[in-house]
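**Q** okay, structure incoming, though there's no sequence with it:
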């Protein structure tokens, strides 16, 4: 383990404002800075940096911590690797002790490099199998030798132990191979290669490291694709295939494809910003990653039903992204690869320049569902179209244009459609306002605390809030730890996360370590740490004095279980009790939702 004193010094030498400012555009607001969160999609900044406490917190997704945690989360690194990266930035010599986590990651990357070399060598071997694989890449996929080299494409022979022996000869241990995602152990205890008789595609991250593989059969047998499992270096939900190549392009218009083969074919045809998700549906993390490189994204999925569903889902994920999104629509081919082969690069380029916007795509899809020759069909189409046109991101001008088109398609007067659209917009505004009011009521220091009714429910909310405020007070002034510890009865702490946090704070004080997020990060689980970071963030602009601590201690000591407060009451009295609790807290029930 790296000594705690060394970790604290790394944090001291890496100002959080400077480090995060390299990744996030920050705007100063008094003593804090804010910006768009790099860990989830948003248009209104909810990510806050606190220079006073050298910490950050996102009120949108809950991401929190110190400068080490930011680097760790942003770059998908292990804790020790993040410490070492920041130490290098500060010019600090590394501690002499070796670290298992970093060493394991490095060994896995070395295994992957060796495996990629093995697959490439096997593709170029003088065997009938290799010749078949080369024909697949060159004739069936139409790839040049340059494309094969650029993507590091290869072949896994039909051999249960070829790669296994290759890696063993290079000094890798059996336990390392089993964790690589390339080798498995059978029920009988024998190790064997996972990828066999498949053309191989290395998956490379933005830093140029080979982190996983995808393997495809040479015929139509099943399963068609096999992908590496997740490992300490590979998280498919946060990886985009070919982004390491696409990011070098001068173009900021990226093409999001459905699979590896589409991407490789696109690059071969000269479209060097093609990327795809890795063995999974598109994720919010991938959308966020893509938005760091692209100004515009063209969705280029297959034309079948699955591809259309993927398009619709992806449009939803991009709804809150700053990236402009459009949809590629084509006929006469099942996928972009086939289209390019049939009609050529120039025609595909024309398609790209005429891509439909998301509204166009959704309206076209809605129209295909209904028979416009019938009254019911026309009415249902208009109803669904209006839902689309009153949604997020559609401008008033676009609504007017599409209302005219709807009128032509259905024979219904444009004014009638616009009138119905205005009613839908007013109803949507009312729902949005009620939701906003409800969220405002729920906001505040204790808004997100949830106490099970078996432990006191709403009646115990004050005590639960007091425990979290107590944690915030001790983070502000660790000198108060002995005072609190002598007076606090831990049995009054209802929230397990706060019990864990207070115990960790007490241990830090005992061991004469700083009481801050850096120390607590290594002592708490994710849920408890997030709650501690939230408590600190919510109190950043108010000084909690000893009189506040006394109030929290008194509130904890005097809290009574709800069972004592409602014992012997009738059903009506029980309901009235909870109504009074809500009234005391100033919580108003929102009015029932109506669209009228």
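**A** That came through, no problem. For clarity, every value in this text was computed on a predicted model and none was experimentally measured. Numbers count the residues shown, from 1 in each chain.
**Q** only C-alpha atoms from now on, for both contacts and neighbour counts.
**A** Noted.
**Q** quick one: the helices in the stretch 351-500 of the chain?
**A** For the stretch 351-500 of the chain, the helices defined by DSSP state H, counting those that start in this stretch occupy 358-367, 375-389, 396-410, 414-442, 461-476, 481-487, 496-510.
**Q** buried sites along the fourth one?
**A** Meaning helix 414-442. 414, 417, 418, 421, 424, 425, 427, 428, 430, 434, 438, 441 (16 or more other Cα atoms under 10 Å).
**Q** now the fourth one, nearest residue through space, not along the chain?
**A** Using Cα to Cα, 6 or more residues apart in numbering and skipping the chain neighbours, the partner closest in space to residue 421 is residue 386 (5.9 Å).
**Q** mind listing what the one you found touches?
**A** 420, 421, 424 (Cα atoms under 8 Å, 6 or more residues apart in numbering).
**Q** same thing with residue 238?
**A** 283, 285, 286, 289.
**Q** what is the neighbour count of the third one?
**A** A count of neighbours around residue 286, defined by other Cα atoms under 10 Å, yields 20.
**Q** wouldn't it be in contact with residue 237 here?
**A** Yes. Counting by Cα atoms under 8 Å, residue 286 does reach residue 237; the two are 6.5 Å apart.
**Q** need the overlap of contacts for the two.
**A** Both residue 286 and residue 237 are contacted by residue 277, under the criterion Cα under 8 Å, 6+ apart.
**Q** please compare the first structure with the one that follows:
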């Protein structure tokens, strides 16, 4: 196996590369002084905000924030992994890519495993998708075809979305894949089979369901969603988290939307597969669906690279409103200048599927155009159950609104929102800025925990703990909690695991750190799978549910760094015997002990004498 690409070669390659020439082959650029300008290829815009600097060998978009060097551009634009981008760029200059032969064996193993997973997933999941599509045309799929007809899904649309059918059988897919030399282990790994606990028996995960392949932006199948055709539960079933499928990253229908409407200016975020398919049936090709989870920062980062506006679509009931508030908190940090977010609330009892069938595409599009702006929804939510005629009501309104506005990045939108809040509340703008400044460097008000680990611990036998009411976590458990919810925070901690405490929870922390690094995992569910059926797995399951103790995502990496520093301090702390011996040696060398040292030495002598007695 080839080793890592040496940094010296990468530096030399970038020094030779002509970034303006490279990007100019893909994007129309015009000279603008010493730089070049053009329309950003990573989001839709009508006026150019994409700049390429030949001097700095760097590109930057002032609209969506995309930036980087020639390698980064190839990775983003052509969808290449880093080694592939290096190979492609090197081939332009007839340069052979060297590999370090003394590469870390663990790194080689990780690279081999990633390559195996990618190749296996493409073969296994594409084969499964073809099997499901074939089954939809078979005799025993009449109920599935009838269901699709009843929902207005034409055969052309079913083909476009690669909709299929999982037979009402425990092993039809398993046998079909076995015949194509796909091992049962791989079928379990990628979520197609379930392995019965305590035995080696396996069976098909999806049975008697209409199947919706979930594809990445290149069209590669990553997983499946299945809609049951009888009264079984759950009604909708997704693939589990796997090495290639992460619900918090992927969006159903994004590939199909980009194929049908590559120049769309907005995307509509809905809840279900059939909402996406039904809207497409009516010519609305700009809908995507989350996969049984709330919209995440990763989802929004991906969408804002493609369009400048997202519209969240929710039910009009209280649950829909609560989901909208969560989406508001998630989207606010993403609102750099030029982006828009709006909120569409449907009539109670309706979903996009039923509403577009009843009202038609034109009426539905009109609802989208009239959806509440981000500012309207923010101020509406902040003024709920508040009497703005009362001083107390205005105080509560301002406090709520500031909690949201504080999440906005610096820019025109934040400035305008502060002005609007001042006008609505009657509080002077300067006072609002002061209130914002007072809280700027502090943790959000909903982070109700006490980080006592920052202080030096009084004893190694009493590890620092994080408190929440009458429940506590020790520092190692706190680190595990952060890693489970934000595995990407692993980049903020030192290599190796020597810093992990020598305790049961510290040993588990070391295992999780090694696992995340080895698999490059970004999903708690994949991590938990590795500990399934063990005491450690049960402990991790309990921890992952403790969202009450979580900081917002933007603070977690720093929190983890603080914990690592705490662990290091603990490891350098002397035991009572070591501390006593050091003071005794100092005294024997003839050095005069000060009063504090003398008192401490006496205390240690008493403590050690008591322990021996």
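**A** Okay, I see it. All values derive from a computational prediction rather than experimental measurement.
**Q** care to give me the TM-score?
**A** The TM-score (TM-score structural alignment, normalised by the length of the first structure) is 0.59; 431 aligned residues with a Cα RMSD of 5.1 Å.
**Q** now tabulate the helices of the stretch 351-500 of the first structure in TSV and tack on distance to residue 549 of the first structure.
**A** Below are the helices of the stretch 351-500 of the first structure laid out as TSV (distance: least, Cα to Cα, whole Å):
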stretch	distance to residue 549 of the first structure
helix 358-367	54
helix 375-389	52
helix 396-410	54
helix 414-442	24
helix 461-476	6
helix 481-487	8
helix 496-510	14
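**Q** please identify the most buried of those.
**A** helix 461-476 (a mean of 23; mean count of other Cα atoms under 10 Å).
**Q** if we can go back for a sec, from the contacts of residue 238 of the first structure, which land in helices?
**A** Per DSSP state H, helices hold the following members of the contacts of residue 238 of the first structure: 285, 286, 289.
**Q** ok, so of those, who is nearest residue 90 of the first structure?
**A** Minimum distance to residue 90 of the first structure across those is 26.6 Å, recorded for residue 289 (Cα to Cα).
**Q** what lines up against that closest one once you look at the second structure?
**A** Counting by TM-score structural alignment, residue 289 of the first structure lines up with residue 302 in the second structure.
**Q** from residue 248 of the second structure, how far off is that match?
**A** 11 Å (Cα to Cα, to the nearest Å).
**Q** just residue 67 of the second structure next, same as before
**A** In terms of Cα to Cα, residue 67 of the second structure sits 24 Å off from residue 248 of the second structure.
**Q** which residues does the spatially most central residue of the second structure contact?
**A** With distances taken as Cα atoms, centre = their mean, the second structure has residue 298 as the residue nearest its mean C-alpha position (4.5 Å). For residue 298 of the second structure, the contacting residues are 248, 249, by Cα under 8 Å, 6+ apart.
**Q** need the contacts of residue 386 of the first structure in CSV (columns: distance to residue 259 of the first structure).
**A** Shown next, in CSV, are the contacts of residue 386 of the first structure (distance: Cα to Cα, whole Å):
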residue, distance to residue 259 of the first structure
420, 42
421, 39
424, 39
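**Q** what is the neighbour count of the match of residue 289 of the first structure?
**A** 15.
**Q** can you give me every residue that contacts it?
**A** Per Cα under 8 Å, 6+ apart, neighbours of residue 302 of the second structure: none.
**Q** cool, residue 487 of the first structure as well?
**A** Counted by Cα under 8 Å, 6+ apart, residue 487 of the first structure has contacts residue 553.
**Q** just give me the match in the second structure for it.
**A** Using TM-score structural alignment, residue 487 of the first structure sits opposite a gap in the second structure.
**Q** and residue 487 of the first structure, how far from residue 464 of the first structure?
**A** For residue 487 of the first structure, the distance to residue 464 of the first structure - Cα to Cα - is 17 Å.
**Q** which strand or helix spans residue 577 of the second structure?
**A** helix 576-588 (DSSP states H and E).
**Q** for residue 326 of the second structure, give its distance to residue 246 of the second structure.
**A** From residue 326 of the second structure to residue 246 of the second structure the distance is 20 Å (Cα to Cα).
**Q** more neighbours, these two?
**A** residue 246 (21 against 14).
**Q** can you tell me what the more buried one aligns to in the first structure?
**A** In the first structure, residue 246 of the second structure lands on residue 235 (TM-score structural alignment).
**Q** and that match, what does it touch?
**A** No residues are in contact with residue 235 of the first structure under the rule Cα under 8 Å, 6+ apart.
**Q** what do you get if the cut-off is 10 Å, keeping everything else the same?
**A** Applying Cα atoms under 10 Å, 6 or more residues apart in numbering to residue 235 of the first structure gives the contacts 76, 211, 212, 229, 278.
**Q** check residue 375 of the first structure too.
**A** 381, 410.
**Q** gap between it and residue 383 of the first structure?
**A** For residue 375 of the first structure, the distance to residue 383 of the first structure - Cα to Cα - is 12 Å.
**Q** for residue 365 of the first structure, same thing?
**A** 14 Å.
**Q** what does residue 336 of the first structure give?
**A** Where residue 383 of the first structure is concerned, residue 336 of the first structure sits at a distance of 33 Å (Cα to Cα).
**Q** cool, residue 571 of the first structure as well?
**A** 45 Å.
**Q** same deal with residue 507 of the first structure?
**A** 62 Å.
**Q** got it, and residue 72 of the first structure?
**A** Residue 72 of the first structure is 47 Å from residue 383 of the first structure, by Cα to Cα.
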